[in-house]
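>>> pasting a predicted model and its sequence here:
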Amino acid sequence: MYSILFIIGICHLLNDSLQAVIPAMFPILENSLGLTFTQLGLIAFTLNMISSVMQPLVGIYTDKRPIPYALPIGLTSSMFGMLGLALAPNFWMILLSVVFIGLGSAVFHPEGSRVAYLAAGTKRGLSQSIYQVGGNAGQALAPLITALILVPLGQFGAIWFTLVAALAVMFLSYIAKWYAKQIKIFKSKKRTQTERKPNKNVSKAIKGAIIILIFVTFARSWYSAAISNFYAFYVMDNYGITIANSQVYIFTFLAMGAVGTFLGGPLADRFGKRNIILFSLLGSAPLALVLPYVGPTIAILILAVIGLMLMSSFSVIVVYAQELVPGKIGTMSGLIVGLAFGMGAIGSVALGALIDFFGLTSTMIMISLLPLLGFAALLLPTDKKVKEWYT
């Protein structure tokens, strides 16, 4: 069902570009409303925590009671949030608008992942990659959004993104009609899967595998947060590069991350999900260790390769988690993707504190060790073993 997959991927791009508007607006809001860095931090924390904490809750509920039209309803919430963001006269109105955008994102992600699962056929890795790459591309648009829209138009420029949200609502209304027709098939598959319950030993192994996936997600999310939020400052301090040019490094990392997200799925379909998860972190670990010590030109090339390799496991971990607990598609996708958002939010706060305490260079050297935590993926059961548990 490639038409469905491409539409839901485009909607993921639109949804995550709405989220990207918020941090992109920080310099604008600082000037227009006189917000402090503490207030800006609270805005980022609110967005990420609402969208992350609510995702598994939405997934648990919709696993029991699928709601096809939750998708357009969620993006309608984001549309009102963008309207509020454009017109907000003070910090509290900004915060309320961010809550609406966070709720819309929390509804979209687990339900969008379920649509990708239902449309996948046998190519679950590829389908999840098509879906996830839209989100990564949307996040990578933040530097462009800042330069092309928010700088010339200011806070009110966010009004244009209500049109982006409205377009997503239209696409998702079409998806919802298709989704509604799939509910009976979805329920019958779910009943079949719940009949094949694993024994107690296997249940313990599944719980252990989920804990390892969470650990791996933590390592990837914190490293990504460090690069996305603070590497520009490192570049400016160590290479004497301007603010505008420093954004090229971040865009390179995020854009190549989007490419890696797309490639990871089909590679996992061919070589195995566990293998790609291992390759993603351990393959990027040597480059991450070298990155703080190279010059500006080599750094941008290394960042491109790290982004490509590190993010290749993004969609793969989601599919692996879904196959660990079949019949709980929304719950598992909400858990893994929600954790990625939540850990990124907590990581930003924690890493900022580390930079204040140890300094920027020392912190960048410390975070270069994070991909080495990918060795934990060696403890994951193989794809073959997971299939045996349910046959």
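Received, thanks.
>>> for the rest of this, base every contact and every neighbour count on C-alpha atoms.
Will do.
>>> in the chain, where's the longest helix?
Across the chain, the longest stretch assigned as helix under DSSP state H is helix 200-239.
>>> and that one, how far from the chain's centre?
Centroid separation between helix 200-239 and its chain, computed with CA atoms, centre = their mean, to the nearest Å, is 12 Å.
>>> what's it packed up against?
Applying 3 or more CA pairs under 8 Å, 6 or more residues apart in numbering; DSSP states H and E, one finds that helix 200-239 contacts helix 243-271, helix 296-310, helix 314-324, helix 329-358, helix 360-367.
>>> and the angle for that helix with helix 360-367?
If you take axes from the mean of the first three to the mean of the last three CA atoms, to 10 degrees, helix 200-239 sits at 150 degrees to helix 360-367.
>>> what's next to stretch 319-337, contact-wise?
Applying CA atoms under 8 Å, 6 or more residues apart in numbering, the external contacts of stretch 319-337 come out as 52, 55-60, 62-63, 109-111, 113-114, 117, 124-125, 128, 189-190, 193-194, 206, 210, 213-214, 217, 273-274, 317-318, 386.
>>> filter those residues to the buried ones?
Buried residues within the contacts of stretch 319-337, defined by neighbour count using 16 or more other CA atoms under 10 Å: 52, 55-60, 62-63, 109-111, 113-114, 117, 124-125, 128, 190, 206, 210, 213-214, 217, 273-274, 317-318, 386.
>>> in helices, which of those residues appear?
52, 55-60, 62-63, 109-111, 113-114, 117, 124-125, 128, 190, 206, 210, 213-214, 217, 273-274, 317-318, 386.
>>> next, the angle helix 314-324 makes with the helix or strand where Ala106 lies.
According to DSSP states H and E, Ala106 maps onto helix 91-118. For helix 91-118 against helix 314-324, the angle by the same axes, to 10 degrees is 60 degrees.
>>> enumerate the positions of helix 91-118 that are buried.
With burial defined by 16+ other CA under 10 Å, the residues of helix 91-118 counted as buried are 91, 94-118.
>>> in addition, the following structure is provided for comparison:
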Amino acid sequence: MLAQKISIPKEENKTVYSILFIIGLVHLLNDAIQSVVPALFPVLENSMGLTFTQIGLIGFALNATSSLIQPVVGLYTDKRPSPYALPIGLIFSFVGIVGLAIAPTFWLIIISVMFIGIGSATFHPEGSRVAYMAAGNRRGLAQSIYQVGGNSGQALAPLIAAFLLVPFGQFGTIWFTLVAGLGVFLLFYIARWYKMKVSESAAKAVIKKKTVSGNKQLEQKKLVLFSITLLIFLVFARSWFHAGITNFYPFYLIKNYGLSIAESQIYIFIFLGTGAVGTFFGGPLADRFGKRNMILLSMLGSAPLAFLLPYAGPMFSYVLLGVIGFIILSSFSVTVVYAQELVPGRIGLVSGLIVGLAFGMGAVGSVVLGILADWIGLNNTIMFAACLPLIGLLTFLLPTDQKLREMHGE
């Protein structure tokens, strides 16, 4: 059954910027909390003598927990919207931060980051739904505002390491309980608006639908299944590359160029900071030039620059990382919107799959790259990661934006 095109009242097309900016800010706070973990890696390596494999396992525990639960949360809330799951989720992150600050052993660190992961898993599908509800007819821009908050939070990780964790050590993470507390306060406000919108939606008339032939419907289901699987794989490859840069490139800089921990983190800040800018511009550009085109450009456009990175030297690497971050993360919000339009009516599920499960699969990359670094050497591992954006060639197999509109009768 496909939704028939109907006229929509102007009020339904209105973009609620106040809600978008607040949920974007909370996304920043949530992902800043999550980014404390990789920012802590160099500190833990020195204080606990962890191997690259153990560091990869910590990254896996965080990302797998925060990611694998997301589709389950999204599937549940598609059927039963749960506004107050948002603040409750961030309370889990609060507990995780306290544990991370005082954990004396490797396994207690694992448990603490899993609490942070559960909080993040609860937040992301519902946060994406809030952005969708507040978007009006500007979905690309709305997702960009929401996702740029998260990417900006991730960009804070190297600054956290350089100015908070290096001087104060592991216990310096305790300050992020204040960040979690602010996030919980703001999410209670968002939850009240969300609950009001759910009540309004329930009171509206059911949209008329039209039928299509059984054969055509089966073909469309096969195309949707193939496309969503391929999209997850593309995000998976992007996440492996992201893990290679954020988790292991600092060690490459320290080893090859003799930089300090604080100096190496500036490079990662540049990568993530320009990535946040790219995320913001990616949505509006996709609204104009097409979502599939932006996904293709972000992967293939960054590939040749990624090849140059291991040979660039300490000065030119600043420039390369900035350009790579902008290009490859310009599709961050676009992939979410593309998936939402590929499977309309399943906002939580597809958001959980793209932002969640795909990153959970990418979390495996943290472990694999850590094992590779111990096995074949750090330099070869960075070169392997530099090849991953070439997987973007598979984007040509995705349906065009026009094909998506035709599928859903637009």
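Yep, it's here. Every value quoted in this text rests on a predicted model; they were computed, and no experiment measured them.
>>> structure 2: matching residues for the longest helix of structure 1?
Taken onto structure 2 by TM-score structural alignment, helix 200-239 of structure 1 occupies residues 218-257 there.
>>> straight-line length of stretch 76-95 of structure 2, end to end?
Stretch 76-95 of structure 2 has an end-to-end distance of 24 Å (criterion: CA to CA, to the nearest Å).
>>> name the residues that touch it?
So stretch 76-95 of structure 2 is contacted by 30, 33, 112, 115-123, 126-127, 176-177, 180-181, 183-185, 187-188, 190-192, 194-195, 198, 345-349 (CA under 8 Å, 6+ apart).
>>> picking that back up, deepest-packed of the helices and strands packed on helix 200-239 of structure 1, please.
Among those, helix 314-324 has the highest mean neighbour count (mean count of other CA atoms under 10 Å), at a mean of 26.
>>> pick out the residue closest to the middle of structure 2.
Val355 (5.0 Å; CA atoms, centre = their mean).
>>> aligned to it, what sits in structure 1?
By TM-score structural alignment, Val355 of structure 2 lines up with Val337.
>>> could you do Val37 of structure 2 as well?
So Val37 of structure 2 corresponds to Ile22, using TM-score structural alignment.
>>> whichever strand or helix holds that match vs structure 2, mean deviation?
Assigned by DSSP H and E, Ile22 of structure 1 belongs to helix 2-24. After superposition onto structure 2, helix 2-24 of structure 1 sits on average 0.8 Å from its aligned residues (mean CA distance after the TM-score superposition for structure 1).
>>> what angle do that helix and helix 91-118 make?
In terms of direction (the same axes, to 10 degrees), helix 2-24 of structure 1 departs from helix 91-118 by 160 degrees.
>>> coming back round to it: just give me the neighbour total for the match of Val37 of structure 2.
Using other CA atoms under 10 Å, Ile22 of structure 1 has 22 neighbouring residues.
>>> who's in contact with it?
Each residue near Ile22 of structure 1 by CA under 8 Å, 6+ apart is listed here: Ala44, Val98.
>>> how close does it sit to Asp16 of structure 1?
Distance, Ile22 of structure 1 to Asp16 of structure 1, by CA to CA: 10 Å.
>>> what do you get for Phe251 of structure 1?
In terms of CA to CA, Phe251 of structure 1 sits 15 Å off from Asp16 of structure 1.
>>> now swap in Met364 of structure 1 and tell me
The gap separating Met364 of structure 1 from Asp16 of structure 1 is 27 Å, by CA to CA.
>>> equivalent analysis for Leu29 of structure 1, please.
For Leu29 of structure 1, the distance to Asp16 of structure 1 (CA to CA) stands at 20 Å.
>>> swap in Phe358 of structure 1?
According to CA to CA, Phe358 of structure 1 and Asp16 of structure 1 sit 33 Å apart.
>>> Gly59 of structure 2 - nearest residue in space that isn't next to it in sequence?
Ser366 (6.0 Å; CA to CA, 6 or more residues apart in numbering).
>>> quick check, Met256 of structure 1 in contact with Ile302.
No: Met256 of structure 1 lies out of contact with Ile302 (CA atoms under 8 Å); the separation is 10.9 Å.
>>> average gap between stretch 163-174 of structure 1 and structure 2?
Mean deviation for stretch 163-174 of structure 1: 0.6 Å (mean CA distance after the TM-score superposition for structure 1).
>>> and that stretch, which stretch of structure 2?
Going by TM-score structural alignment: stretch 163-174 of structure 1 matches residues 178-189.
>>> in that stretch, which residues are buried?
Buried, per 16+ other CA under 10 Å, within stretch 178-189 of structure 2: Val179, Ala180, Gly181, Gly183, Val184, Leu186, Leu187, Phe188.
>>> same check on stretch 145-163 of structure 2?
For stretch 145-163 of structure 2, by 16+ other CA under 10 Å, it's 145-162.
>>> now do the end-to-end distance for it.
27 Å.
>>> try stretch 317-330 of structure 1
14 Å.
>>> just how off-centre is that stretch within its chain?
Counting by CA atoms, centre = their mean, stretch 317-330 of structure 1 comes out at 16 Å from the chain centroid.
>>> same check, this time on stretch 10-21 of structure 2
Relative to the centre of its chain, stretch 10-21 of structure 2 is centred 23 Å away, using CA atoms, centre = their mean.
>>> aligned partner of Lys384 of structure 1 in structure 2?
By TM-score structural alignment, Lys384 of structure 1 lines up with Gln402.
>>> tell me which element that match falls in.
Assigned by DSSP H and E, Gln402 of structure 2 belongs to helix 401-407.
>>> mean shift of that helix relative to structure 1?
Helix 401-407 of structure 2 sits 1.1 Å off on average (mean CA distance after the TM-score superposition for structure 1).
>>> so for that helix, what gets flagged as buried?
Neighbour-count burial for helix 401-407 of structure 2, counted by 16+ other CA under 10 Å, picks out Asp401, Leu404, Met407.
>>> same check, this time on stretch 214-224 of structure 2
Within stretch 214-224 of structure 2, the residues that count as buried by 16+ other CA under 10 Å are Leu223, Val224.
>>> ok, the closest residue to Tyr257 of structure 2 other than its chain neighbours to Phe269 of structure 2 distance?
Excluding the flanking residues, the one nearest Tyr257 of structure 2 by CA to CA, 6+ apart is Pro314, at 6.8 Å. Noted for Pro314 of structure 2: a distance of 15 Å to Phe269 of structure 2, by CA to CA.
>>> what's the answer for Leu393 of structure 2, then?
Distance, Leu393 of structure 2 to Phe269 of structure 2, using CA to CA: 28 Å.
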